[in-house]
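Student: got a structure for you, letters missing:
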């Protein structure tokens, strides 16, 4: 059984995934990490990006300059769509391979673009980490030290809160402290074990 975990930027997906992994030993596949793997130096995707955007999106080390690329794609929606068309199939392939190696009773696919990319179709259930947009802005500004305007652009590129919740089978509310978040995850873990065992809960 594969659970898709999603939520907007700054919602707390990482904290939820960490609890599932560390406390309950669940195999976690992170789509964001896979998106970094497919653009590593020597990969064909990186060369395609350089050919399209130019050398300004590459650091002196030969690695992708993610900040420079982010500036380009969030100021031009067409460029973002081009990049997604290139990367999404490659990321999907990496995800499928990793999920196939899972040894735990169920596995978790963590993706900020679970709904938008169609990755939710690879899962059996969708778990949404839900917070207000104000909280998203505040947390991300403090964490990443980037202008609110850039965060708002990223939020606009992601599914709306309502759209995510429409796809949700389960929702974790992350508007309290870490202990409250962990409690919700622990309850869900028991539910997922039951579902994986074929029990209807």
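Tutor: Received the coordinates, thanks. On a predicted model such as this, the values are computed, not experimentally measured, just so you know.

Student: okay, CA-based contacts and neighbour counts for the rest of this
Tutor: OK.

Student: three-state assignment of residue 120?
Tutor: At residue 120 the chain is in helix, as set by DSSP: H, G, I helix; E, B strand; the rest coil.

Student: apart from its neighbours in sequence, what residue is nearest it?
Tutor: residue 114 (5.2 Å; CA to CA, 6 or more residues apart in numbering).

Student: go on, residue 184?
Tutor: Per CA to CA, 6+ apart, closest to residue 184 is residue 172, 6.5 Å.

Student: so that neighbour is in which element?
Tutor: Under the criterion of DSSP states H and E, residue 172 resides in strand 170-173.

Student: in that strand, what's buried?
Tutor: Across strand 170-173, burial judged by 16 or more other CA atoms under 10 Å covers 171-172.

Student: stretch 31-47 now?
Tutor: 31, 34-35, 38-39, 45-47.

Student: alright, now check it against this:
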């Protein structure tokens, strides 16, 4: 019986770093962000539903792909529109991730990693058996985000504030990786979890 692990964290917490480590160790990663990009590719059902709802004005002229900035501007300031968009995209993303999971199980995988940034915010814990949260303290998160995205302190702080606080996610997790230290320390913690839970790729 395959084990489904939910991997999550917060913006600039280092979740992608841990996801890459697992990938290099041969684990199957199903990435929610990647799935969200796939379901809105030209011609996909979610793409057609978005164009129908928001009009062709949100498309790039040259290739008819969705202009994320334009769509983002519409939904950022309008709750109702954002709910409509999420109502189209979220079920499509879940569907794609679950079918990728089924395919991985069919090929004999023992452990499947669901990399879901908004695992708790979107109430998706039903999709996984256990959860790992990648944690950093607020100062580290702030400085990493400012450096990574060239944000001002205020911009970075507002991005962090828009998410469920990392310290609250820690209380909900089955295991926590403290990513305040070095990469080596992070990897050591990951390996301990994999060993303790007896998780093979």
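Tutor: Structure's in. What do you need? No experiment lies behind these values; they were computed from the predicted model shown.

Student: give me the TM-score for these two chains.
Tutor: The TM-score (TM-score structural alignment, normalised by the length of the first structure) is 0.84; 194 aligned residues with a CA RMSD of 2.3 Å.

Student: hmm, back to that, surely the residue nearest to residue 184 of the first structure touches residue 178?
Tutor: No - judged on CA atoms under 8 Å, residue 172 of the first structure makes no contact with residue 178 at a distance of 11.8 Å.

Student: in the second structure, what residue corresponds to the residue nearest to residue 184 of the first structure?
Tutor: Under the alignment (TM-score structural alignment), residue 172 of the first structure pairs with residue 177 in the second structure.

Student: repeat that for residue 79 of the first structure.
Tutor: That one, residue 79 of the first structure, aligns with residue 81 by TM-score structural alignment.

Student: list the contacts of that match.
Tutor: 74-75 (CA atoms under 8 Å, 6 or more residues apart in numbering).

Student: could you check how far it is from residue 50 of the second structure?
Tutor: 11 Å (CA to CA, to the nearest Å).

Student: select the longest helix from the first structure.
Tutor: helix 77-100 (DSSP state H).

Student: what's the first helix or strand after it?
Tutor: strand 107-110.

Student: in the second structure, which residues correspond to that next one?
Tutor: Going by TM-score structural alignment, strand 107-110 of the first structure sits over residues 112-115 in the second structure.

Student: returning to what we had before: return the residues in contact with the residue nearest to residue 184 of the first structure.
Tutor: 127-130, 181, 184-185.

Student: just checking, which of these belong to strands?
Tutor: Per DSSP state E, strands hold the following members of these: 127-130.

Student: residue 50 is in contact with residue 85 of the second structure, correct?
Tutor: Yes - if you go by CA under 8 Å, residue 85 of the second structure and residue 50 touch, sitting 6.9 Å apart.

Student: if we can go back for a sec, tell me how far the match of residue 172 of the first structure lies from residue 130 of the second structure.
Tutor: 14 Å.

Student: what is the burial count for the nearest residue to residue 111 of the second structure once chain neighbours are set aside?
Tutor: Leaving aside its chain neighbours, residue 111 of the second structure sits nearest to residue 3 (4.8 Å; criterion: CA to CA, 6+ apart). Burial of residue 3 of the second structure is recorded as 18 neighbouring residues (other CA atoms under 10 Å).

Student: so residue 3 of the second structure versus residue 101 of the second structure, what's the distance?
Tutor: Distance from residue 3 of the second structure to residue 101 of the second structure, by CA to CA: 10 Å.

Student: can you check residue 65 of the second structure too?
Tutor: 27 Å.

Student: and which of the ones in strands among the contacts of residue 172 of the first structure is nearest residue 15 of the first structure?
Tutor: Checking these against residue 15 of the first structure with CA to CA, the nearest one is residue 129 at 9.9 Å.

Student: tell me the counterpart of the closest one in the second structure.
Tutor: In the second structure, residue 129 of the first structure lands on residue 134 (TM-score structural alignment).

Student: likewise residue 185 of the first structure?
Tutor: Applying TM-score structural alignment, one finds that residue 185 of the first structure aligns to residue 190 in the second structure.

Student: what about the residue nearest to that match when sequence neighbours are not counted, distance to residue 147 of the second structure?
Tutor: Nearest residue to residue 190 of the second structure, sequence neighbours excluded (CA to CA, 6+ apart): residue 177, at 6.8 Å. To residue 147 of the second structure, residue 177 of the second structure is 22 Å away according to CA to CA.
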